[in-house]
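*Asks:* Need the 3D shape of this:
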Amino acid sequence: MHVHQMRRLVPALSLFVAACATAPRTPEPASTSQSITPSREIRSNLIGMTASELVSHLGNPVLQVREGPGLKMQFRSRYCVLDAYLYPPESGTGLTRVSHSDARLPSGQDTDQAACISQIEATK
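*Replies:* Predicted coordinates for the structure are as follows:
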């Protein structure tokens, strides 16, 4: 091969190699029309729920205790205990609603409330 022919071949080869190389892929934009929705919403905050909403969400409580104007409802799974405290509005009239809730292990140690709610829902 002559030098002149080599000079023509090198650019042609470099174009061929460049064409064979894979181009970097750009991520496809996420479609805004599609949204992933879980089959069941996980609720980690019970604040504001009424007693009937709690029952429909968590099943029947294992314990209900009247404490003055308030009501304590207790729900359990094999792994945790959830207490929900319901009180009437400050006006004194209207439905009692959850104003505080807490979750603990059967041993009494605090635990993650969202995980406890999921476990109670699974056993409902």
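
*Asks:* use CA for all of it now, contacts and neighbours both
*Replies:* OK.

*Asks:* ok, and what's touching stretch 86-102?
*Replies:* By Cα atoms under 8 Å, 6 or more residues apart in numbering, the residues outside stretch 86-102 that reach it are 46-51, 69-73, 82-85, 110, 113.

*Asks:* What segments of the protein are helices?
*Replies:* Secondary structure of the chain (DSSP state H): helices at 3-20, 51-58, 113-123.

*Asks:* And the shortest one, what's buried?
*Replies:* Of the residues in helix 51-58, those with enough neighbours to count as buried (16 or more other Cα atoms under 10 Å) are 51, 54, 57, 58.

*Asks:* let's see this one next to it:
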Amino acid sequence: MTRIAAIISALALLTAGAAQADNKRTNANPIPLDRPAASTPAPRQAQSVRGLDAVMGKDMATLVRMFGQPRLDVVEVQGRKLQFSGRACILDAYLYPEGRNGQEIVIHVDARRSDGAEVDRAQCISALSAR
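*Replies:* A predicted model of the protein is given here:
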């Protein structure tokens, strides 16, 4: 019986603490409604790392010419992920509409082996280009 009383007391304390937290949140300064919300996210800076310039800022057609048809083409809400694979590595290229006239261009790349281990991105690009 004592155990049940302890559990009920603990639940009562938790409930009281949650109510105090809710009161603090509702008393916080509200965000003014006359301030317009950002309609689009701020443009991201394209990743610029030595050796990656073969793909950074390039469009899908250029990537297909370099690596062939992508293994995956995942269309996201605001961009696209293309995945290219070869014996040496798997390359994920992330394209977002930040080029001229909103053209999707590569702003980030990831590279890994088939077992998931990370590999040098520039070396992966070179290996996939050479095939």
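
*Asks:* Next, the TM-score between them, please.
*Replies:* Overlay of the two chains. TM-score (TM-score structural alignment, normalised by the length of the first structure): 0.58; 80 aligned residues with a Cα RMSD of 1.9 Å.

*Asks:* ok so, going back, got the buried residues of helix 51-58 of the first structure as CSV, with distance to residue 95 of the first structure columns?
*Replies:* Shown next, in CSV, are the buried residues of helix 51-58 of the first structure (distance: Cα to Cα, whole Å):
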residue, distance to residue 95 of the first structure
51, 9
54, 13
57, 17
58, 19
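
*Asks:* hang on, the earlier thing: among the contacts of stretch 86-102 of the first structure, name the buried ones.
*Replies:* By neighbour count, with 16+ other Cα under 10 Å, these hold 46, 49-51, 70-73, 82-85, 113 as buried.

*Asks:* Can you tell me which of those lies closest to residue 8 of the first structure?
*Replies:* residue 113 (72.2 Å; Cα to Cα).

*Asks:* Excluding chain neighbours, give the residue nearest to the equivalent of that closest one over in the second structure in space.
*Replies:* Under the alignment (TM-score structural alignment), residue 113 of the first structure maps onto residue 121 of the second structure. In space, and not counting its chain neighbours, residue 121 of the second structure is closest to residue 111: 5.1 Å by Cα to Cα, 6 or more residues apart in numbering.

*Asks:* whereabouts in the first structure does stretch 11-24 of the second structure align?
*Replies:* Using TM-score structural alignment, stretch 11-24 of the second structure corresponds to no residues of the first structure.

*Asks:* gap between the equivalent of residue 68 of the second structure over in the first structure and residue 91 of the first structure?
*Replies:* Structural correspondence for residue 68 of the second structure with respect to the first structure (TM-score structural alignment): residue 59. Distance, residue 59 of the first structure to residue 91 of the first structure, by Cα to Cα, to the nearest Å: 29 Å.
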